[in-house]
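S.K.: Here is the input, now give the coordinates:
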Amino acid sequence: MKNYSIGDMAKKYGVTVATLRYYDESGLLPFVKRNAQGQRIFTDDDLGYLEVIDCLKRSAIPLKAIRQFMAWCVAGDDTLPKRHAFMIEQEAALEAKIKVLQANLAFLRWKKWYYAHANEAGTEQIFFKPGTTQVDPKWRKKYLAEHSEV
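M.R.: Prediction:
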């Protein structure tokens, strides 16, 4: 089985050595062994764990939750139901975040269209209800009709 240094792992996962040390000190890497000099040594078996940690971290899951999940992983098969429930919970949370991000992206695209047309006209007053600075809802409807992905 091949051994990897902390530097190898940092490079592979696009994080700093300091980040991996922090993860270890935070209890996210309970599987990591140390050599006689006290240096962290990673093995092929650890790659799967690091991939999971990387995914969970990029999904904005708190370190405390990742720490608990990793403890369950190391504990073995008795924790499979907990790990499965955790993944179901995290999937639902990530899907909710994605929905919010998609709505935000849709709004930003509408505003991009709005400002492109306002720039073209030299004024945004073309969008306002007469005598106000309120955007007439007909323009959002027009945009949505032109950009619906049905």
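S.K.: use CA for all of it now, contacts and neighbours both
M.R.: Will do.
S.K.: C-terminal to the helix or strand encompassing residue 54, what's the next element?
M.R.: Using DSSP states H and E, residue 54 sits within helix 44-58. Heading C-terminal from helix 44-58, the first helix or strand you meet, by DSSP H and E, is helix 63-75.
S.K.: and whatever helix or strand comes next after that next one, what does it pack onto?
M.R.: Using DSSP H and E, the helix or strand that directly follows helix 63-75 along the chain is helix 80-121. For helix 80-121, the packing partners by 3 or more Cα pairs under 8 Å, 6 or more residues apart in numbering; DSSP states H and E come out as helix 63-75, helix 137-147.
S.K.: Could you export those as a markdown table, including mean neighbour count and distance to residue 32?
M.R.: Below are the helices and strands packed on helix 80-121 laid out as a markdown table (neighbours: other Cα atoms under 10 Å; distance: least, Cα to Cα, whole Å):
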| stretch | mean neighbour count | distance to residue 32 |
| --- | --- | --- |
| helix 63-75 | 17 | 11 |
| helix 137-147 | 12 | 51 |
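S.K.: for comparison, sequence B:
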Amino acid sequence: MTVMQTSSLAIEAPQAPADVCAAPPPPHPRPDGKDSYTISEVVALTGLTAHTLRWYERIGLLDHVDRSHTGQRRYCNRDLDWLDFVGKLRLTGMPVADMVRYAELAREGERTFDERRELLESTRRDVQARIAELNGTLAVLNRKIQFYSA
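M.R.: Down below sits the predicted model:
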């Protein structure tokens, strides 16, 4: 997975270098270090479905999910942080293939910093273009509302 560093909080994931996120992850439900969650708990915490979580694991977007002695998936705070980051990437409209590529690059370590940055910069440009388009649409709506309010 990846390591996301937000302000002074480092979110560690297996074999991954530092990554910088603009916003800190949400507080963990179990910050005391006892961070083991069942798939149903993660579903309740994230709003994702169990099917989606299994799919993320299958396509390589979610890596290294531990298993209990009975084979049940056991998620940790690090997984919740990663899922939060993936959720942000989804909100940007980043294609799943690019998210998977980002996860693969993160697993490869520091030598992929430039490629990951380029991927995120490209996504940021797309988001900025969408924001500009929405701002133009908002301006039209505001003019129409003002017209009908007069």
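S.K.: re earlier: what's the helix holding residue 54 of the first structure packed up against?
M.R.: Counting by 3+ Cα pairs under 8 Å, 6+ apart, helix 44-58 of the first structure packs on helix 63-75.
S.K.: so the helix it packs on aligns onto which residues of the second structure?
M.R.: Residues 96-108 of the second structure are matched to helix 63-75 of the first structure when aligned by TM-score structural alignment.
S.K.: what's the burial count for the alignment partner in the first structure of residue 48 of the second structure?
M.R.: Aligned counterpart of residue 48 of the second structure in the first structure: residue 15 (TM-score structural alignment). By other Cα atoms under 10 Å, the residues close to residue 15 of the first structure number 13.
S.K.: Show me the residue at the heart of the first structure, geometrically.
M.R.: In the first structure, the centroid-proximal residue (Cα atoms, centre = their mean) is residue 59; its distance is 3.1 Å.
S.K.: you'd agree that residue is up against residue 94?
M.R.: Yes. Under the criterion of Cα atoms under 8 Å, residue 59 of the first structure makes contact with residue 94 at 6.9 Å.
S.K.: Helix 80-121 and the helix holding residue 54 of the first structure, what's the angle between them?
M.R.: With axes from the mean of the first three to the mean of the last three Cα atoms, to 10 degrees applied, the angle from helix 44-58 of the first structure to helix 80-121 works out at 50 degrees.
S.K.: Give me the mean distance between helix 44-58 of the first structure and the second structure.
M.R.: Compared with the second structure after fitting, helix 44-58 of the first structure has a mean deviation of 1.6 Å; criterion: mean Cα distance after the TM-score superposition for the first structure.
S.K.: Contacts for that helix next, please.
M.R.: Applying Cα atoms under 8 Å, 6 or more residues apart in numbering, the contact partners of helix 44-58 of the first structure are 1-3, 13, 28, 31-32, 63, 66, 70.
S.K.: would you list the residues you listed in JSON lines and tack on distance to residue 104 of the first structure?
M.R.: Compiled in JSON lines, the contacts of helix 44-58 of the first structure are given as follows (distance: Cα to Cα, whole Å):
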{"residue": "1", "distance to residue 104 of the first structure": "47"}
{"residue": "2", "distance to residue 104 of the first structure": "45"}
{"residue": "3", "distance to residue 104 of the first structure": "44"}
{"residue": "13", "distance to residue 104 of the first structure": "29"}
{"residue": "28", "distance to residue 104 of the first structure": "32"}
{"residue": "31", "distance to residue 104 of the first structure": "39"}
{"residue": "32", "distance to residue 104 of the first structure": "40"}
{"residue": "63", "distance to residue 104 of the first structure": "26"}
{"residue": "66", "distance to residue 104 of the first structure": "27"}
{"residue": "70", "distance to residue 104 of the first structure": "33"}
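S.K.: Lovely, talk soon.
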